[in-house]
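K.L.:
what's the 3D shape of this:
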Amino acid sequence: MLGTTFILAIRSIRRHLLRSFLTVLGIVIGVAAVVAMVTLGKATTLQVQKSIASLGTNVLQIRPGQGFGRGGGGPRPPDFDPRDVDAIGKQITGVTAVAPQAQSTGTAIYEGANWSTTVNGTTNGYFEVQPWPLSSGRYFTPAEESAGKAVCIIGSTVYTNLYKTKDALGTRMRIAGISCDVIGVLTTKGQSGFGGDQDDVVIMPIKAVQRRMTGNTDVRLILVGVDQAYSTAQVQASITDLLRERRHITGGKEDDFNIFDTKQISDTLSSTTTLLTNIVTAVAGISLVVGGIGIMNIMLVSVTERTREIGIRLAIGAVANEVLMQFLVEAVVLSCLGGLIGLLLGQVAVILLSVLGQLPFIFDVQINVIAFLISGAIGVVFGFFPARRAASLNPIDALRHE
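P.N.:
Sure, this is the predicted structure:
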């Protein structure tokens, strides 16, 4: 019975192929949009989490000021002192490594090639806090760090623009007027979650940068690695108390520094991306409702066109439930075909947008199955009323219909 009904539904759809396609166009667009938006949203969230993870897991970033900028119109808060870095490493429980940073900019020059880049002065603790493997070479020695020797480790962007395919190890390049020996080349990290090129950097011992570039011992950023066994919130509270004491902040005065937990940043960005994805998906889902209304409309037209056929079936012994099933199956087949086409177009859109947006490609089985089931459910919901109307026709009135 059901098989015969299905065959009749396919024949009816093939009889009016163009009309059938236009009928399910809303379903096709709705399913494709929902699948593409949800999949790309998950890919974007994954990319954000990956970018934040490149900053290190269980890492606290400490900066002077009350935000990323100065905040307000008051005087700029003082930078950190190297003794603050030592105090955090020695007095705070749960800290695995501490990395001070002093930054400058300059033009790197090697054999006629030049490249403007960022110079990051730090210690080997930097590579412990946020592991960054070397593609070749070595890290700083304790003697190079303590003496502030002019040695450097370069990012892959700097290497590509200065050396092309040459071996950089053992060469001497100039950066901001200082000659330094290249002792290592970092592996490629790519863009950060904020759009910057993480590989466009030259890393030197912090004392070398302070002595020869910045002209002071100020520390603009402190990275703190936290042991997995400890709560980052607890360590953050301990660091806050220590720095308030060292910076003589008493009573109800606000902190003149801020501490960011990379995990909190990742969670915030991920939740924001998820929220935007849900909003866009909800808007795209409206197309499914519009598609359902289109199916109801065309099925009502079909019932009117086939009234005499329905009357003949009822007159020769067909029961009302069989007529209802015929039109309901036809509506479900229409919507399911639209769902399948929508899934195909959705995957094509995901592939193209992933390539254009440089996002990881994800095939989300769950959203594809859900979208297809929803398209079938729309056929049932919006096809029931026309099917019920066909089943309730009086056979005599239907036979008289012209």
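
K.L.:
okay, CA-based contacts and neighbour counts for the rest of this
P.N.:
Noted.

K.L.:
quick one: contacts of stretch 35-52?
P.N.:
191-193, 262-263, 265-266, 269-270, 273-274, 277-278, 280-281, 343, 346-347, 349-350, 353-354, 359-364, 367-368, 371 (CA atoms under 8 Å, 6 or more residues apart in numbering).

K.L.:
so who does the closest residue to residue 154 other than its chain neighbours touch?
P.N.:
Using CA to CA, 6 or more residues apart in numbering and skipping residues adjacent in sequence, the residue nearest residue 154 is residue 202, 4.5 Å away. If you count contacts by CA under 8 Å, 6+ apart, residue 202 has them with 117, 118, 119, 120, 152, 153, 154, 155, 158.

K.L.:
which among the contacts of stretch 35-52 count as buried?
P.N.:
192-193, 262-263, 266, 269-270, 273-274, 277-278, 280-281, 343, 346-347, 349-350, 354, 359-361, 364, 367-368, 371 (16 or more other CA atoms under 10 Å).

K.L.:
residue ranges of the helices in the stretch 151-300 of the chain, please?
P.N.:
Along the stretch 151-300 of the chain, the segments classed as helices by DSSP state H, counting those that start in this stretch run 156-163, 206-209, 232-246, 262-305.

K.L.:
also this sequence, please, to line up against the first:
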Amino acid sequence: MSPLENVREAFRSIRANLLRTVLTALILSIGLFALVGILTSIDAMKNALSETFASLGANSFELHAKGYTNRFQRGGVKGKQYPPIDYLQAKLYKKAMGDDAQVGVSAFISGAAEMKANGIKTNPNMQVIAGDENYLKIQGYNLSEGRIFSQTELNSGANVMVVGDEIKQKLFPKQSPVGQYVSALGRRFLIVGLLEKSGSGMGGGGADRLALLPLETGNQMPRQRALTFDIKTATDKPGTLAYLMGQATGKMRAVRHDRLGQEDSFTVESSESLAADLDSISGKVKAGGSVMAFITLLGASIALMNIMLVSVTERTREIGIRKALGATALQIRQQFLIEAIVICLLGGTLGIVLGVLGGNGVAKLIGSESFYVPWGWMMLGLLICVGVGLSSGYYPASKAAALDPIDSLRYE
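P.N.:
Below is the predicted model:
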């Protein structure tokens, strides 16, 4: 028999035992759905995050106090905690960098603020940030209306604000918010600018829920604890980021009074280091998901082997007739192996398609805007299908090929 005839015979056998074959194929589909779905969703989210890092500027890095967040750990144990970067240190660092780079200083004021205007309130999930004159440019935010803060407003700590699109849609749906007043955090602010609509931003509000204040204004507001200032440094000169990071480290050590021989009391994070952390985390998630999917695929291969053994027993007389008509042991083995592979490919193809759709669906829920097609994982899934078919069908095929034609013809 030619390979094409073997494939036709495989479909004939599948139609003869349709329910049993469908159930086995579904087991394989579930395994590949889990495997491809997990890998696709992780890669889709990585792509979306990579685009986010790129939009924040490839030639930029951030400075944070070491140990003040959970990012700095050694072997799972949190390292020494250093004091946060305060307002004076941030200003001294910015002055020390001078014209070598653009330095943006900001402070997180609130992530659950409520805005009020004209008797209307927003949801209590608006983010209030205090930033300097470079904040918008370094973060990649653009204005659709109005202006940024003037130098006088920045120096005096004026009650002015730049708001995101969601705040505008909620409080001023039919008019421009520029020139209007809004109440937040116990103060009344004049809106001087409106940010362009940015979208979900991987599950967050992006710039749409942002309310930006002058840095001095945020520093003067009453609070229960000291503000933590974030510093982002950017350069327009490609290829100089590594040199600039070294220069910034030296100047921040001087500002923080780190003694000679003492480790840095801060961390320097670029988009490349964040991407490396993401790769490490996603690799662990992939490994865990792959183990679970492998267990499912192992169960599918055992079920398929059982079906093929039953098929060999049921078709013993048919095998005897084929051998009596001149079929060789190799041809019989090929027939059953191809049948097992066809079953795996049918179930595997369904699982791969569902995995791609499901993985992109998960990424979409988290905020990814693009549809990712993992050609590499799809090819791997098809190879797994063939491998499962060969491993599950080889023993039943060998058993069928070894049957004695005389005994087979006598089998009832």
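
K.L.:
tell me which residue of structure 2 lines up with the residue nearest to residue 154 of structure 1.
P.N.:
In structure 2, the residue matched to residue 202 of structure 1 (TM-score structural alignment) is residue 211.

K.L.:
and if you look at residue 367 of structure 1?
P.N.:
Per TM-score structural alignment, residue 367 of structure 1 is aligned with residue 377.

K.L.:
may I ask which helix or strand encompasses its match?
P.N.:
Using DSSP states H and E, residue 377 of structure 2 sits within helix 375-401.

K.L.:
what helices or strands is that helix leaning on?
P.N.:
Counting contacts by 3 or more CA pairs under 8 Å, 6 or more residues apart in numbering; DSSP states H and E, helix 375-401 of structure 2 packs against helix 18-55, helix 271-314, helix 329-366.

K.L.:
okay, angle between the last one and helix 271-314 too, please.
P.N.:
Our comparison of helix 329-366 of structure 2 with helix 271-314, counting by axes from the mean of the first three to the mean of the last three CA atoms, to 10 degrees, yields an angle of 140 degrees.

K.L.:
mean shift between helix 329-366 of structure 2 and structure 1?
P.N.:
On superposition with structure 1, the mean distance recorded for helix 329-366 of structure 2 (mean CA distance after the TM-score superposition for structure 1) is 2.6 Å.

K.L.:
could you find the closest non-adjacent residue to residue 146 of structure 1?
P.N.:
Residue 146 of structure 1's closest residue in space is residue 207 (CA to CA, 6+ apart), at 7.4 Å.

K.L.:
what's the neighbour count on the one you found?
P.N.:
When neighbours are counted by other CA atoms under 10 Å, residue 207 of structure 1 registers 25.

K.L.:
from residue 214 of structure 2, how far out is the counterpart of residue 127 of structure 1 in structure 2?
P.N.:
Under the alignment (TM-score structural alignment), residue 127 of structure 1 pairs with residue 136 of structure 2. Applying CA to CA, to the nearest Å, the value for residue 136 of structure 2 to residue 214 of structure 2 is 11 Å.

K.L.:
which of those two has more neighbours?
P.N.:
For residue 136 of structure 2 versus residue 214, the count of surrounding residues by other CA under 10 Å is larger for residue 214: 29 against 16.

K.L.:
quick check: longest strand in structure 1 by residues?
P.N.:
Using DSSP state E to define each element, structure 1 has its longest strand at strand 95-110.

K.L.:
list the buried residues for that strand?
P.N.:
For strand 95-110 of structure 1, by 16+ other CA under 10 Å, it's 95-103, 105-106, 108-110.

K.L.:
check stretch 229-244 of structure 1 too.
P.N.:
232, 235, 236, 238, 239, 240, 242, 243, 244.

K.L.:
kindly reformat the helices and strands packed on helix 375-401 of structure 2 as TSV and extend each row with distance to residue 387 of structure 2.
P.N.:
Below are these laid out as TSV (distance: least, CA to CA, whole Å):
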stretch	distance to residue 387 of structure 2
helix 18-55	12
helix 271-314	10
helix 329-366	8
